[in-house]
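> build me a model:
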Amino acid sequence: MQWFVHVFQQYPELAIFLTLALGFAIGPLKIGKFSLGTVTAVLLVGVLIGQMKIDISPNVKSVFFLMFLFAVGYSVGPQFFRGLKKDGVPQMIFAAVVCVLCLVFPWLCGKVMGYNAGQTAGLLAGAQTISAVIGVASDTINQLGISQEEKTSMINAIPVCYAVTYLFGTAGSAWFLASVGPRLLGGLPAVRQKSKELEASMGSGDESGDPGMMPANPVISYRAFQIDNDWFSNGRTVQEVEKYLMDNNRRLFVERVRVGKQVTEVQPGTVVKKGDELVLSGRREAFAGESHLLGPEVVDDDLLHFPAEVLPVLVSRKGVGGMSVKQLRQQDYMHGIFIRSIKRADIPVPVLPDTQIDRGDVLELVGTKKAVDKAAIHIGYPDRPTNKTDMMFVGLGIVVGGLIGVLTIHIGGVPLSLSTSGGALIAGLFFGWLRSRHPTFGRIPEPALWVMNNVGLNMFIAVVGITTGPSFVDGFKQVGISLFLVGAISTLGPLLVGVLLGRYVFKFHPALTLGCTAGARTTTAALGAIQDALDSKTPALGYTVTYAVGNTLLIIWGVVIVLLMK
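The predicted structure is shown next:
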């Protein structure tokens, strides 16, 4: 054991990676429906390993924390600025109000309980499940005009209070919004029914699919038929065939035709006769009972052998942003194209006819390669899979943000600055928005963004846990078990007021009220619980704008809470 302690003290990088490995292994484990979550697991493992008294340079956590904050801003930037538009303003104001409540409740609790700035910052971070506050608050405490001993004591208290309050902050939020929230809005059956009515009012036809999964019954199908309907006796053009199918409530497109032994690509004027074979593309339900309109289905490998593509397209064309899915489908360039999914700030949005498309959204298009390529040009930028990250863009963004963050102004003798962490977040917001407007540069592939978000944050948390490990137990004894109850109050207070504001003041649809409240608190786990409870994806429509605002303001509160407590 002494040998292990000596090795980890001499090579602290090994201790960091051991913390990550164990934290990522323990975090997802569930007891019933409860799990620690990766961040909390990494912190607690770090505290345990930190009992070996391992010294790690604070620069290590700073590097990964800046990377994490830039990635957060980059992800939500398009939606943050989109919220400034007229239709997004109510949700943006709602999110700002909820975020202020998320600051006020921990601040009042901290004052009543006599907590110092570090303890209150940890309460804010855990109760509102915003791990980044740990780093931002620590940077702010380091700028205070107090002794180094006081700074160290406050900074070491942050992860202690975070760990105590985070568990209920996550599980309690999901429980409240999925179980209590609907009761405050008229009862679960009524809210579920209203969610279904909202879906019906927006149309039907969710074409979304889970990334990385191949459904056993594909959403989009390509099938071949031999024509034997007398309607085709005198020959019909492809354009007439598609109208004929549309008039029979089937949105199907003719992709290829076999005349005799010759397989040809089709044009609108291509003539199809009785006895010919053709390939149709469309959603699987559109094929139900179509044989009486055309003829029997056939298996023709040669006819069905042609390239089809699933292509993510970043919406950047001004005319497309603001369209509904239905309006986009009606464009000439969408002929033969289907929208499989929509992602907004990495959050799946239901694909319904009246779903509004925003600039910065990623649409997953399905169709023949030629048709998809044509549609992509009119919609925005084809975001084809790549493993290359524009590191010049990332590096420059963090540097520019950091330089802005270190600028200090003095108000009443108190130095105020965003710090490098706050500057990196703001830069990420701007650079993410810039990428949505000019998508030819600044690409960060989804796997790389995952690494920056998850590895960046957890590397920071691992170092925090290891370095504060020796003082963690003493800190826990100091705050006591009462902190758990204080954390529950700080978690539930903003959620309760937020749901009531959504219903009585902002008068949102019940499903959107729950989605907006979850988004303002940036609790994705709660969004999933809400959608499961309502059996509907519509709450996601209220999640994205409020999530962007919440992810920004709640992190900045790490600066504000320290100054308020000072």
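> C-alpha from now on. contacts and neighbour counts both.
OK.
> just checking, Asn234 touches Val271?
No: here Asn234 does not reach Val271: they are 9.6 Å apart, not a contact under CA atoms under 8 Å.
> the two: which is more packed in?
Residue environment comparison for Asn234 versus Val271 gives the larger neighbour count to Val271, 19 against 10, counting by other CA atoms under 10 Å.
> quick one, what contacts the more buried one?
By CA atoms under 8 Å, 6 or more residues apart in numbering, the contact set of Val271 is 235-238.
> could you count how many residues lie near Thr152?
For Thr152, the count of nearby residues is 15 (other CA under 10 Å).
> that one and Ile146, how far apart?
Thr152 sits 10 Å away from Ile146, going by CA to CA, to the nearest Å.
> repeat that for Ala525.
Counting by CA to CA, the gap from Ala525 to Ile146 is 39 Å.
> comparing the two, which shows the higher neighbour count?
Neighbours per residue (other CA under 10 Å) separate Ala525 from Ile146, with Ala525 holding more: 14 against 10.
> can you point out the buried residues in the helix or strand containing that one?
Here Ala525, judged by DSSP states H and E, is contained in helix 524-534. In terms of neighbour count (16 or more other CA atoms under 10 Å), helix 524-534 has its buried residues at 524, 526-531, 533-534.
> before we compare anything, build this one as well:
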Amino acid sequence: MIKHLFTTSPLVALFITIALGYLVGKIKIGKFVLGGVAGTLLVGVLIGQFGIRLDDGIKAIFFALFIYAVGFQGGPQFFHALNRRSLNQLASAFIMCVTGLLCVLAAAWLFDLDRGMAAGLAAGGLTQSAIIGTAGDAIAKLGLSPELVKTMQTNVAVGYAVCYIFGSLGPIILVTWFFPAVMRWDIRQEAINLAKTLSGGRAELDPGQFDAVRSIVTRFYLAAPQGAAVGQTALQVNTTLSDAAVEAVVRSGKTLELTDATPLLAGDIVAVSGKVAVMAQALALFGQEAQAPDGYSIVEEERDIILTSRALSGREVGNIHDHTRIETRHGVFLTQVKRMGHALPLLDKLPLKSGDELRFIGRPQDLDRVEPKIGYRINAAAVTDFIFFGIGMAVGILIGLIQFKLWGVPISIGSGGGCLLSGLMFGWLRSVHPRFAALPLGASNFLRDFGLAVFVGIVGITAGPQALVAIQKYGLTLLFLGFGVTLIPQIVTFYFSYYVLRIRNPIEALACVAGGRSANPAFAALLAKAGNATPVVSFTVTYAVANVFLTLWGPIIVGLVTRNAAP
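I've put the predicted structure just below:
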């Protein structure tokens, strides 16, 4: 009955595969989680034993959507990372990617792996799921028989499935245990030290603690006749307080229309918003704290703004604060910085980059004053620009049709690689021209996650019975080759980065290893060990570079490994 249902309604089988795959992916073994992608692939192989057939066109379009979203999200950081300041980190990521490619090629040539198995070894050993698609595209364009193409595409999935688990676990072991033990580093202490450096000496707090100085509060004060604030304008008070601002003035029971030139008189009730540490200074300035009038409210807003200003990009948070006129910044408080979806440590020496998401708190009129000088509001572009989305997808597919030769070997990056490059270009376009190519984060996350889930589910179902045969034939060999492909690039890159590129800060060195491998589980483990967000900056730079190159390795491997699977 189940076989009849699945064969007559293959889409039912596909969505059950996704559901069960992500359920299996949530199972924890110690701290290790298999993940939804690997879980979906394994469940797909099992359900594929029923002999289900799915249209290859579905697989192609969902992979194209997935890879375009990946490129779109990483585009701003990828191009903005290409500068001298982060050159050593870029070099570290490139060395990691190239070393991984060389390890895969060496394994393929020494152990006579076919093109599909070699690409699968790369996808699993380097934990880059996108290689499954880009390599599969390249195999389909070799002009081979349909049976041989299907066999090698199945081998890609097999190689990925066999090598993926240690491919995910290996970076965690190296980044959080092996390298720190060899180098005698205390990750938590090194993260605290780096945070102190970035913050200009402020202490890093332990888990469970919070920095009250960073909290923004509103308090009311009664302007006493002897208070220093009496006779001053609102702007003069703001200048004195610096990190707090007058938000409202109540005089004789009525709220005044507040401007910078509004004078403060004795008996006024003044609302001041700002950092907690400044409130003691405000109390001294006014002379007496007061209760808010009954039923009184002040409307403030939490607004996310994408940084596009060239004048601010590359400058440190503290530098911007200190050199921005009080007339511009008063009443506006930066509370969070995100880069590629990761929250960065909000420290004085944190350099901002175009494409960063900045969260501010303040009155709407104050936020309206600074927004044009920073970039554009995220929720102002919460609708997908389908004109540019359609153009971007079309351009990516067209790029995928281009063929070129590498050392005499004809290579095509396929629609997957083409959509990756197109997504990078359109994501960058969006960051510098925010009126065009809108693809909200929620929408791009859905395209990325759902596109990959559908693609991997179809790969697993299609592989079906052939997968079990291939695992029996190559399983143990692939497992050990996966160990080498996982470990060797990280060890080589770590020591090359430390001694040659001189990335000596422990947190930055470890984050570069995780990012250069696009190893999200290792990064999550490093964050947990660090106890703060200091690894994020180095990870995002190397991760953006690694995502591009590792994805492009799929067709490169298919082109350079000349052995086909046995018919």
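> tm score of chain vs chain?
Comparing the two superposed chains by TM-score structural alignment, normalised by the length of the first structure, the resulting TM-score equals 0.91, with 550 aligned residues with a CA RMSD of 2.5 Å.
> quick one: which of the contacts of Val271 of the first structure is most hemmed in?
Neighbour counts for the contacts of Val271 of the first structure were taken using other CA under 10 Å; the highest belongs to Val238, with 22 neighbours.
> so that one is in contact with Gln267, correct?
Yes: counting by CA under 8 Å, Val238 of the first structure touches Gln267, with 7.0 Å between them.
> okay, and stretch 161-176 of the first structure goes to which residues in the second structure?
Aligned using TM-score structural alignment, stretch 161-176 of the first structure spans residues 159-174 in the second structure.
> wait, I meant stretch 131-142 of the first structure
When stretch 131-142 of the first structure is compared against the second structure (TM-score structural alignment), it corresponds to residues 129-140.
> contacts for that stretch next, please.
Under the criterion CA under 8 Å, 6+ apart, residues 63, 67, 115-116, 119-120, 122-123, 149, 152-153, 156-157, 160, 411-417, 550-555, 557-559 lie in contact with stretch 129-140 of the second structure.
> repeat that for stretch 404-423 of the first structure.
Judged by CA under 8 Å, 6+ apart, the contacts made with stretch 404-423 of the first structure from elsewhere in the structure are 65-66, 69, 135-136, 139-140, 143-144, 398, 400-403, 424, 555-556, 559.
> what does stretch 509-518 of the first structure give?
If you take CA under 8 Å, 6+ apart as the criterion, stretch 509-518 of the first structure is touched by 91, 94-95, 98, 177, 181-182, 185, 191, 194-195, 495, 498-499, 502-503, 524, 526-527, 530, 538-544, 546-547.
> distance from it to the middle of the chain?
Taking CA atoms, centre = their mean, to the nearest Å, the mean C-alpha location of stretch 509-518 of the first structure is offset from the chain mean by 16 Å.
> do the same with stretch 164-177 of the first structure
19 Å.
> what residue of the second structure matches up with Glu446 of the first structure?
Going residue by residue (TM-score structural alignment), Glu446 of the first structure aligns to Leu441.
> how near is its match to Ser415 of the second structure?
Computed as CA to CA, the Leu441 of the second structure to Ser415 of the second structure distance reads 23 Å.
> higher neighbour count, those two?
Just comparing Leu441 of the second structure and Ser415: by other CA under 10 Å the higher neighbour count belongs to Ser415, 29 against 17.
> mind putting the buried residues of helix 524-534 of the first structure into TSV with distance to Leu245 of the first structure?
As requested, these are arranged in TSV below (distance: CA to CA, whole Å):
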residue	distance to Leu245 of the first structure
Thr524	41
Ala526	42
Leu527	39
Gly528	38
Ala529	40
Ile530	38
Gln531	35
Ala533	38
Leu534	35
